[in-house]
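Participant: missing the sequence, but the structure's below:
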């Protein structure tokens, strides 16, 4: 069963609705003792990464998340929380991935935030993308991105610059896009995570 880590950052209605459609059982994690009820976790998030990290620290769950040995999936700001540092709020993150979260530069033809559907290119084989064709489209809403690093990147996309659409290290997975808003391939990804 999936535990959704609740630390006060963002609306999770779309995520829980998607899990319910897929018949995936889930519950909520509000504090450290709740972790024992679940065999995998989702770290959601929308909005400001610095503020989200501050709320996560206030929740008292930082050390528990960093020590997880069971599968965990960060979504959007939840992905950015797993990096070392974010330019959004000039904030140190969980430092599970030695990567930087960077703001999109203002450039001609590319509006910030990046909002909409983008092709995602697979960089390596991984069960998270099982039965998802290379070049599938996923839905993004973000002003900051994770720097591309071949060692950790499961999938990439390009919006003014190439960046990591999904990263992986040990039991930690993350996606910058919103699988819960990405149609059948987003639902396939959530199903895949529930089976990892």
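Facilitator: Thanks, I have the structure now. What you see is a predicted model; the values in this text were computed from it and never measured. Numbering: from 1, shown residues only.
Participant: rest of the way, CA atoms for contacts and neighbours
Facilitator: Noted.
Participant: now the residue lying closest to residue 30 once chain neighbours are set aside: how far from residue 174?
Facilitator: Of all residues not flanking residue 30 in the chain, residue 6 sits nearest, at 5.3 Å (CA to CA, 6 or more residues apart in numbering). According to CA to CA, to the nearest Å, residue 6 stands 17 Å off from residue 174.
Participant: dropping in the other structure now:
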């Protein structure tokens, strides 16, 4: 029987693209903003594009539902969804996140001749030897990024690191809560394998 992965619909994000990725990875994907459906999921994906404060505002009352669900099922945050897992962000002022993974979201510093946002393919380096999310993947895989802000956290919660202007956490973890700054649904075979690995965690 296919596992049920709930993709949280809070008004931001390319939900259909994420849905196709989850289905290609072998799970049944449901897009919903219903708290009951989220609470009943086998696994949860929190996608998102746009500004941090808009994401948190749009998530609204679902914040408590998401935090409570992570005690029982795995969660994967993608791009803005990953950033929202953290304590806070400095994007357009200071805003509180879900607080599921310690750290702060910061803007890339200005460097003459280097473009922000960080857009395109770049390497992720695995910093934890044993991670089920990266099972079967090379330690220096290429994935697709689009972001102007990055996760500033400690090595304890850093799953992969990437260099762009400075080294930053390109994926993060705490217990069964995972976040990836890149877009697995746009990262070819590497992204598909990562989504399959996430489904295997369920």
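Facilitator: Noted; the coordinates are in hand. As the structure is a computational prediction, the values presented were derived from the model and not from experiment.
Participant: re earlier: show me which of residue 6 and residue 174 of structure 1 is the more surrounded one.
Facilitator: The neighbour comparison of residue 6 of structure 1 against residue 174 (other CA atoms under 10 Å) goes to residue 174, with 28 against 21.
Participant: count of residues packed around residue 185 of structure 2?
Facilitator: Residue 185 of structure 2 - counted by other CA under 10 Å - has 24 other residues nearby.
Participant: from memory it sits against residue 14, does it?
Facilitator: No - if you go by CA atoms under 8 Å, residue 185 of structure 2 and residue 14 don't touch, sitting 9.8 Å apart.
Participant: quick one: what's aligned to residue 171 of structure 2 in structure 1?
Facilitator: Here residue 171 of structure 2 is matched to residue 166 in structure 1, going by TM-score structural alignment.
Participant: same deal with residue 157 of structure 2?
Facilitator: Using TM-score structural alignment, residue 157 of structure 2 lines up with residue 152 in structure 1.
Participant: quick one: residue 97 of structure 1 and residue 81 touch, right?
Facilitator: No - using CA under 8 Å, residue 97 of structure 1 is not in contact with residue 81, being 9.4 Å away.
Participant: those two: which is more packed in?
Facilitator: Counted by other CA under 10 Å, residue 97 of structure 1 and residue 81 do not tie: residue 81 has more neighbours, with 29 against 19.
Participant: dump the residue contacts of the more buried one.
Facilitator: Residues near residue 81 of structure 1 by CA atoms under 8 Å, 6 or more residues apart in numbering: 49, 52, 53, 74, 93, 94, 95.
Participant: to which residue of structure 2 is it aligned?
Facilitator: Residue 81 of structure 1 maps onto residue 84 in structure 2, by TM-score structural alignment.
Participant: please enumerate the helices of structure 2.
Facilitator: 15-24, 35-39, 52-59, 62-69, 80-83, 188-200 (DSSP state H).
Participant: using CSV, lay out those helices together with mean neighbour count.
Facilitator: Conversion of the helices of structure 2 to CSV gives the following (neighbours: other CA atoms under 10 Å):
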stretch, mean neighbour count
helix 15-24, 19
helix 35-39, 16
helix 52-59, 18
helix 62-69, 16
helix 80-83, 28
helix 188-200, 20
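Participant: for residue 92 of structure 2, which of these is the nearest?
Facilitator: helix 52-59 (7.7 Å; CA to CA).
Participant: which residues touch the closest one?
Facilitator: 10, 11, 12, 48, 80, 83, 84, 89, 91, 92, 95, 97.
Participant: what do we get in structure 1 for the first one?
Facilitator: Using TM-score structural alignment as the criterion, residue 10 of structure 2 maps onto residue 7 of structure 1.
Participant: count of neighbours near that match?
Facilitator: 22.
Participant: show the contacting residues for it.
Facilitator: 30, 52, 55, 56, 59.
Participant: alignment lookup: the fourth one to structure 2.
Facilitator: So that's residue 56 of structure 1. Match for residue 56 of structure 1 (TM-score structural alignment): residue 59.
Participant: how distant is stretch 111-124 of structure 1 from the center of its chain?
Facilitator: 13 Å (CA atoms, centre = their mean, to the nearest Å).
Participant: what is the end-to-end distance of that stretch?
Facilitator: End-to-end for stretch 111-124 of structure 1, by CA to CA: 29 Å.
Participant: give me the most central residue, structure 1.
Facilitator: residue 75 (2.3 Å; CA atoms, centre = their mean).
Participant: going by distance to residue 137 of structure 1, which of the contacts of residue 7 of structure 1 wins?
Facilitator: For the contacts of residue 7 of structure 1, the nearest to residue 137 of structure 1 is residue 52 (26.9 Å; CA to CA).
Participant: for that closest one, give its distance to residue 105 of structure 1.
Facilitator: Counting by CA to CA - residue 52 of structure 1 and residue 105 of structure 1 are separated by 22 Å.
Participant: mind checking how far the nearest residue to residue 171 of structure 2 once chain neighbours are set aside is from residue 75 of structure 2?
Facilitator: Spatially, and ignoring its direct neighbours in sequence, residue 171 of structure 2 is nearest to residue 180 (4.2 Å; CA to CA, 6+ apart). For residue 180 of structure 2, the distance to residue 75 of structure 2 equals 11 Å [CA to CA].
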